[in-house]
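Chemist: the sequence and its predicted three-dimensional model are supplied below.
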Amino acid sequence: MREQDPTRRADGTVKPLAEQTPRESVAKAGPMAGAGLSSGASGGTSPLGELASRGLATGSGLSNPALANVADYSDAHQARQQSLLARSAFKAGPRITNATNTSSGQLIAAANAAYQEGPEIRPPGPVPMHRFAIYLSPAPDTAWWKAGSSWLGRDAATGQVVSQPLIPGVSMSTQQRLTEAPRRYGWHATLRAPFTLAEDADAVMLQGRLTALCRERRSFLLPLRVALLGDFLALVPADTAGETQDSDNADNTRDSDALARSCVSHLHALAAPLSPAELARRRASGLTPEQDRLLQRWGYPYVMDQFRLHFSLTGSLRDVAPETIAALQDAAEQWFAALPPLRVDAVSLFAEPTPGADFLYLDRMELGA
């Protein structure tokens, strides 16, 4: 028998937050903020779950609102199904092309065929992905993934909208607007920025080359901290704070930088050249001569010595009031503080199915495997 949702009444309507007990609210927040994130053998509540529980119990700090703020639950379910079907088609081994004239409906139809016919059957015709991206991201079943996805408000592995933590002093509409830019790309740190495949390349070649380079890298731990990076908030490696001389942290940052360099250099031959319009768009942001050289050489200006690993927490905060920025930064520090250092043991492949669509998590390639 299906377990009753503790945050809904018997008639299926969502209980107002005031009617929910902290236990019920945390139970519902679990898929987005820590429920089911046991500490392994101990079986205890995760640090993230404890943080949410404290916020709900005390009425201060951070908590996850009830799903009454999600407009249509069926829309979230449909997004999840489409994401799973697209990933199923990818896993089935289709020759995914970089065609841009195929609708998302055709993509899902082809993915559905692969899903229904089983992993040994290729879908009818090519399944296009407009662009691919190589990201550093936690596994979707981990506390780090759930914490980051909840902060942004979308799970790129399921395609679902998820409930964001409440931030004292910041309205939900403001919070959603300020996290809109990173939400489209999913929870990640960029290793190789989004690119279109070259005409003579396909996703099978991309996956093979990515798997090969991952075999040559080792896993490592990466402590992270919240920082204002230019005009946006992000999680960055903790040793960049200038507050520690920990040689292990410095080594781990070098590992992440080397991993990013490998992804850029080893996969460059599979990427299509930037169009004149794309070059002009990049240059419009105001690049240094060195960044412009890197843009022409590698298709992206913030690589090699210009690279800085970060998990974006907001879009631009250029015109945002200082008190709002301070509230966001304080909330982010609370939200992520209880989590252990991030274990980097794989590289993730994401894709943008059609131009302007949200990016989806497709697969992970383990380091050293």
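Modeler: Great, that's in hand.
Chemist: every contact and neighbour count from this point should use C-alpha atoms.
Modeler: Noted.
Chemist: in which helix or strand would I find Arg343?
Modeler: Arg343 belongs to strand 342-344 when elements are defined using DSSP states H and E.
Chemist: quick one, strands of this protein?
Modeler: For the chain, applying DSSP state E gives strands covering 131-136, 154-155, 160-161, 189-195, 220-222, 224-229, 232-237, 311-312, 342-344, 346-352, 360-366.
Chemist: want to compare, so here's the second one:
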Amino acid sequence: MRYSINFTPPAHDPLTLGAAQWLGRHVFSGAALDHPALRGLSIHDIAFNTALPRRAGFHGCLRPSFRLAPGTSEQELLRELMRFAGRHQPFTLPQLEVVRIASQFALAPVIPSQAMHLLAGAVVTEFERFRLPMPDDEIERADPGNLSAGQFANMLRWGDPYVMDEFRFHMMLTGPLAPADLGRFETALRSYFSPLLCDPVEVTNLALFVETEQGAPLTVHSLHPLGRVSARKTA
């Protein structure tokens, strides 16, 4: 069993539903969905090129996947996540847009979110004690030769290269694309997601994701609202 701590909008949020249809799977229920019919892309094009983010589900990663360390438990993790979320206030992300990351596409804020950066760093730090350290063979499979010095240090210290100063909040929409497909997908993605990105995205919860066995699709285990309970009741 692996866990990760992420952000995703609530299950019935229009962005969640739109992304679930694009990816072909709802991350809360695990239900398979039909891909949308879009000009310039076939259903096969979409299905093939969304396989990786479909398994991962629609989310922005804060604390990448980890196995529980000896002496910790899921119940303890849930209690600590509830306490942690209560100490951090909700906030609004800058407007999201479709962005290209290498040969992949994702949603990301038009300007970096300092609030999200600080939240992600706190998540990594606070939940480090729950993480089983990576064995040497896993570090080797991560191909450390292609990492910068800072990324390699992150992997050794925190179990993932892209945390702390290397963190960039994004929500993946495709896997790696062939160069000839980049233009088609960018046009289709901007057209499809544009109506879903008009309203601000409120970060009101943290989501605990689970991977029940290696290679299994990730699903939302539980949502943990940000902010004190008393403040939420009177808001």
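Modeler: All right, it came through fine. Given the structure is predicted, the values throughout are model-derived calculations rather than measurements.
Chemist: sorry, back to before: quick one, which of the strands of the first structure is packed in tightest?
Modeler: Stretch with highest mean neighbour count among the strands of the first structure: strand 154-155 (a mean of 27; mean count of other CA atoms under 10 Å).
Chemist: by contact count, what packs against that strand?
Modeler: strand 160-161 (3 or more CA pairs under 8 Å, 6 or more residues apart in numbering; DSSP states H and E).
Chemist: matching residues in the second structure for the strand holding Arg343 of the first structure?
Modeler: The aligned range for strand 342-344 of the first structure in the second structure is 201-203, by TM-score structural alignment.
Chemist: near Glu138 of the second structure, how many other residues are there?
Modeler: Burial measure for Glu138 of the second structure: 11 neighbouring residues, criterion other CA atoms under 10 Å.
Chemist: likewise for Ala277 of the first structure?
Modeler: As a burial measure, Ala277 of the first structure scores 9 neighbours (other CA under 10 Å).
Chemist: separation between the equivalent of it over in the second structure and Phe152 of the second structure?
Modeler: Aligned by TM-score structural alignment, Ala277 of the first structure pairs with Asp137 of the second structure. Distance of Asp137 of the second structure to Phe152 of the second structure, given as CA to CA, to the nearest Å: 15 Å.
Chemist: might you report the residue contacts of Asp199 of the second structure?
Modeler: Gln95 (CA atoms under 8 Å, 6 or more residues apart in numbering).
Chemist: distance of the residue nearest the centre of the second structure from Asn6 of the second structure?
Modeler: Geometric centre of the second structure, nearest residue: Gly60, 2.5 Å, by CA atoms, centre = their mean. The gap separating Gly60 of the second structure from Asn6 of the second structure is 6 Å, by CA to CA.
Chemist: what does Tyr162 of the second structure give?
Modeler: 14 Å.
Chemist: what does Gly150 of the second structure give?
Modeler: Separation of Gly150 of the second structure from Asn6 of the second structure (CA to CA) stands at 22 Å.
Chemist: ditto for Leu208 of the second structure
Modeler: Taking CA to CA, one finds Leu208 of the second structure at 6 Å from Asn6 of the second structure.
Chemist: now swap in Met164 of the second structure and tell me
Modeler: In terms of CA to CA, Met164 of the second structure sits 15 Å off from Asn6 of the second structure.
Chemist: check Leu189 of the second structure too.
Modeler: For Leu189 of the second structure relative to Asn6 of the second structure (CA to CA), the value is 23 Å.
Chemist: who's in contact with the alignment partner in the first structure of Phe167 of the second structure?
Modeler: Under the alignment (TM-score structural alignment), Phe167 of the second structure maps onto Phe307 of the first structure. By CA under 8 Å, 6+ apart, the residues touching Phe307 of the first structure are Asp257.
Chemist: again with the one 4 residues further on
Modeler: The contact partners of Phe311 of the first structure, taken as CA under 8 Å, 6+ apart, are 187-190, 234-236.
Chemist: so how far is Leu342 of the first structure from it?
Modeler: Distance of Phe311 of the first structure to Leu342 of the first structure, computed by CA to CA: 12 Å.
Chemist: repeat for Leu206 of the first structure
Modeler: Counting by CA to CA, the gap from Leu206 of the first structure to Leu342 of the first structure is 26 Å.
Chemist: alignment lookup: Leu78 of the second structure to the first structure.
Modeler: Checking TM-score structural alignment: Leu78 of the second structure goes with Gln207.
Chemist: what of Ser4 of the second structure?
Modeler: Using TM-score structural alignment, the partner of Ser4 of the second structure in the first structure is Ala133.
Chemist: skipping its backbone neighbours, what lies nearest that match in space?
Modeler: Pro194 (4.2 Å; CA to CA, 6 or more residues apart in numbering).
Chemist: correct me, but the one you found touches Ile134?
Modeler: Yes. Counting by CA atoms under 8 Å, Pro194 of the first structure touches Ile134, with 7.3 Å between them.
Chemist: what lies in contact with stretch 38-48 of the second structure?
Modeler: Against stretch 38-48 of the second structure from outside (CA under 8 Å, 6+ apart): 22-24, 35-37, 184-185, 188, 192.
Chemist: and that stretch, which stretch of the first structure?
Modeler: Under the criterion TM-score structural alignment, stretch 38-48 of the second structure matches residues 167-177.
Chemist: now do the same contact list for Val344 of the first structure.
Modeler: Each residue near Val344 of the first structure by CA under 8 Å, 6+ apart is listed here: 136, 138, 219-222.
Chemist: and of these, the nearest to Ser74 of the first structure?
Modeler: Nearest to Ser74 of the first structure among these is Pro138, at 26.9 Å by CA to CA.
Chemist: report how many residues lie close to the closest one.
Modeler: Close neighbours of Pro138 of the first structure, defined as other CA under 10 Å, add up to 23.
Chemist: next one: the one 3 residues further on
Modeler: Using other CA under 10 Å, the number of residues around Asp141 of the first structure comes to 12.
Chemist: what do you get for Gln106 of the first structure?
Modeler: Residues near Gln106 of the first structure, counting by other CA under 10 Å, number 12.
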